[in-house]
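# I'll drop the sequence and a predicted model, then ask my questions.
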Amino acid sequence: MKIIIDRARKEWAYSLFVVLFMFRINFLTLNSIIFGKGMVYQGLKYAMYFGILILFLISFGEKFRIIHKDVLILYSIVGLMTLATCIVDKSTIEVIKGENLINGIFISGLSGFLLYRCVENYDLLYNVFKKVGYLVISYATVIVLTTQIGTAYMGFSYAILVFILLELYDGLFEKNMFSLAFGIIGTVVNILGGTRGSILCIATFLLIFLLFSKRYKIVLFVSILGFTFFLCYDKILALFTELASTLGVESRIIDALSGLNMNSIAYTNGRTSITDVSLELIKSNPLGYGFLGERAQLNDAIYWFTTNGYAHNIFLELILQFGVIIGTVIIIFMIYKIIRFLIYYDYREKNMALAIVFLCYCVNLFVSRSYTTTFEFWAFWGILNGLRRRE
């Protein structure tokens, strides 16, 4: 008997596949906080991958029968750049092996561009994203209330961040109070168990809402609320501290805002050293070290890096890789494309909504992570390239 799945179901399966494929590593991060690496963790891991495989098989024939030319060009260029750097600098090969960058870049990273170029129904994808977000934020809330996150705070923070931003978007721009409630809960959970980079992303989103929503009463209300926050900062911080203590949560962010020990908000966690070394490397070779070639240089220059050295700033990373001239051109081009997108941005279109969410998420690339392996970074450019093709 032949099983027939109509196109609408295939589109639904593909939307769920896109969301779960992006979330798969973060799902394992959340589970490892609760279950460690034991049998339960392994069972959930294989269940996740099996579900993703089934969704992929359902939607494969419909979505991947044609690969867009720009996707092939992107993969080819990145592949050739990687190969060229490995030929010129053999130490890059060891970095790629040590960090598993073939998987990190070509599967986890660039797949964002591939998958979002294949999306046709952004309304459906948006709704699937929103519903999965309810589950993710609920799960994350349980983790914060029942488990000490410890050293996993960074993975936890970024695991739930994109869903928090989407729920806030749906709540503020689309006036969905249910989504707004989840967005607010997610924001509190992220503050309790997150990083300074994630708070920066959320603040950027709120700024975009103030600039583009045209809901002037809310803008005025938020402005007054923000002003009140700064006036009552100490009291609000004390309230959050008391809340965390009552819940038994050890919050790195609250410690940072309180200025406790090495968790002070001004503590750069080694980023000053990384920036200084990056600038010295640029001075030593203004022509650049090639795609991924800067990692071996940073590993040699910073003693506490092993094979995981990257600039922790997307602009420095691009200039280190492509040199001062070409790197600056790439940066200017990116800024131009983002400004152009914001000029024509329409919050009612779901593809633009997702692009805004991913753009805000990528603000953390100025202080953390690498653009080369960030799914959301490439997804943003996939959506923008799709918009250009439609035009």
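Noted; the coordinates are in hand.

# rest of the way, CA atoms for contacts and neighbours
OK.

# what's near enough to touch Thr82?
Shown in contact with Thr82 (CA atoms under 8 Å, 6 or more residues apart in numbering): Gly290, Phe291, Leu292.

# Who wins on neighbours among those residues?
Neighbour counts for the contacts of Thr82 were taken using other CA atoms under 10 Å; the highest belongs to Leu292, with 25 neighbours.

# one step back: which of the contacts of Thr82 lies closest to Leu387?
The closest of the contacts of Thr82 to Leu387 turns out to be Phe291 (CA to CA; 27.3 Å).

# Give me the buried positions along stretch 63-81.
Along stretch 63-81, these residues count as buried under the neighbour rule (16 or more other CA atoms under 10 Å): Lys63, Val71, Tyr75, Val78, Met81.

# related to what we said a few turns ago, so which of the contacts of Thr82 are in helices?
Counting by DSSP state H, no part of the contacts of Thr82 is found in helices.

# My read is that Lys16 contacts Leu125, right?
Rather than Lys, residue 16 is Leu. Yes: because the distance of 7.4 Å satisfies CA atoms under 8 Å, Leu16 is recorded as touching Leu125.

# take a look at this one as well, against the first:
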Amino acid sequence: MDKIVYSKDRKNLTDKILSISVMFPITILSIQYLILNYFNILGSNNGSIVQQISKSIVGLLFLVTLPKMLKRNWILFLFTYVTAIGLFLFNYIFFNQNTEILQMLIFQFYFMSLPCFIYSYSIDDTEILLSVMNKVSIIVFIVGVVISILVFTNRITIDSYSMSLSYYMLLPIIVFLNSFLKNMRLLTFTQIIISLIIILSLGSRGPLICIGFFIVSYLINNRVKLNYKSILIYPILLSLVIIIFIKFDDILSYTYRMFLQLGIRSRTLQMLMEKGLYLSGRETLYSTILDQIKQNPLLGIGIGGDRLYVGSYVHNIFLELLSHFGIIFGSIIIVFLFYLCYRMIKLKSKNDSNFMLMWISMGIIPLLVSGSYLIEFNFWIFLGLALKALKKDKNLKIKDIK
């Protein structure tokens, strides 16, 4: 009996170590963002040093915990890196115009993205990961609040908006929403409102899409349980939604004026008040890459090729995949991602399904309007967790049949 308990404790400890490793990058990045802006060294030599130190700390943690991961999934580790190296070599040979871009991607892809994928797949108990996510969310939330206070009191300045800050705040607000929709606690609701204010005042629009997706998909995926809390709170929330829908323009205008009085010119609110859809120049990026896809339908323009033609990533995962791998292989990958998301929603365990909805909201939805699948570690965490969830779900169904 003691051996069984000891074995379980060791397994839980390994899951906790792997979970901390997976969630550590966002913790470091948010703190790094605070340091860079507080000391006003973003873009300077000192800023580059801070960024290199941050990357080194994350890489060191992955390296220290590597033996734990290898004991569980050394075959996956070997297969993943051999495949990735082969893919990059193929692109070096056949798309040599992308050589410089590929070299720039190597560190982020091989030492951040791929470890996030393998380490997240190696986690057996997602409840332990969720517990770590809750703690990390509190840290990132506090960092976000501190940054906001410093901005509001003119201690630090940022550009007209900060995409980085808003996406850092996406983790805590999704975690808080997941908790609130289950337990309906006032403290959690307050944390959600504060996070939302930070995103609206200082951030970009992208996270709002992710938040909306999570709320709608969660409510659809879960039947409302009637208890004293839901009977009291849901009608209030429904009334608020109706009021917001009817008075949306007035609420936006009032909120925008309120931020102006605080010295904050919210770019997000400005764009929401504009009539029609404003893509912030993305339509030009999309048009350029679509032309390249049409000209190179079979093999595309290679990994990172979009950077060569538009100066950065294309801000849409579908166009990025089609341009990198061509229409045939790109479409296969896109269909697989749709299938993976669908299966995550249909998992046998409702808790697992809700958990994966969080990661769809953080790992897939943001890539529809921003970021690049190559360097966004939330995307690779989602992939690892999703493939592991498929395996777990299949085992549950086999047990039910037996």
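Right, received. Where do you want to start? No experiment lies behind these values; they were computed from the predicted model shown.

# hmm, back to that, let me have the buried residues of stretch 63-81 of structure 1 in JSON lines, extended by secondary structure and distance to Ile383 of structure 1.
Supplementary listing: those in JSON lines, determined by DSSP: H, G, I helix; E, B strand; the rest coil; distance: CA to CA, whole Å:
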{"residue": "Lys63", "secondary structure": "helix", "distance to Ile383 of structure 1": "16"}
{"residue": "Val71", "secondary structure": "helix", "distance to Ile383 of structure 1": "12"}
{"residue": "Tyr75", "secondary structure": "helix", "distance to Ile383 of structure 1": "16"}
{"residue": "Val78", "secondary structure": "helix", "distance to Ile383 of structure 1": "19"}
{"residue": "Met81", "secondary structure": "helix", "distance to Ile383 of structure 1": "23"}
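
# how about JSON lines for these, with distance to Ser32 of structure 1 added?
Supplementary listing: these in JSON lines, determined by distance: CA to CA, whole Å:
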{"residue": "Lys63", "distance to Ser32 of structure 1": "32"}
{"residue": "Val71", "distance to Ser32 of structure 1": "33"}
{"residue": "Tyr75", "distance to Ser32 of structure 1": "32"}
{"residue": "Val78", "distance to Ser32 of structure 1": "32"}
{"residue": "Met81", "distance to Ser32 of structure 1": "35"}
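
# Pull the most distant pair out of the residues you listed.
Checked with CA to CA, these reach their widest spread between Lys63 and Met81, with 27.8 Å between them.

# Can you tell me what Ala81 of structure 2 aligns to in structure 1?
Actually, residue 81 of structure 2 is Tyr. It isn't Ala. Residue correspondence, TM-score structural alignment: Tyr81 of structure 2 in this structure matches Tyr75 in structure 1.

# Next: Phe176 of structure 2.
Matched to structure 1 by TM-score structural alignment, Phe176 of structure 2 sits across from Glu167.

# how close does its match get to Leu207 of structure 1?
As defined by CA to CA, to the nearest Å, Glu167 of structure 1 lies at a distance of 16 Å from Leu207 of structure 1.

# With Glu120 of structure 1 instead?
Here the criterion is CA to CA. By it, Glu120 of structure 1 lies 29 Å from Leu207 of structure 1.

# just Ile164 of structure 1 next, same as before
Ile164 of structure 1 sits 15 Å away from Leu207 of structure 1 when distances are taken as CA to CA.

# now swap in Lys283 of structure 1 and tell me
As for Lys283 of structure 1, its distance to Leu207 of structure 1 is 35 Å (criterion: CA to CA).

# Counting by contacts, list what the helix or strand that contains Phe56 of structure 1 packs against.
For Phe56 of structure 1, the element it lies in under DSSP states H and E is helix 39-63. Applying 3 or more CA pairs under 8 Å, 6 or more residues apart in numbering; DSSP states H and E, one finds that helix 39-63 of structure 1 contacts helix 7-35.
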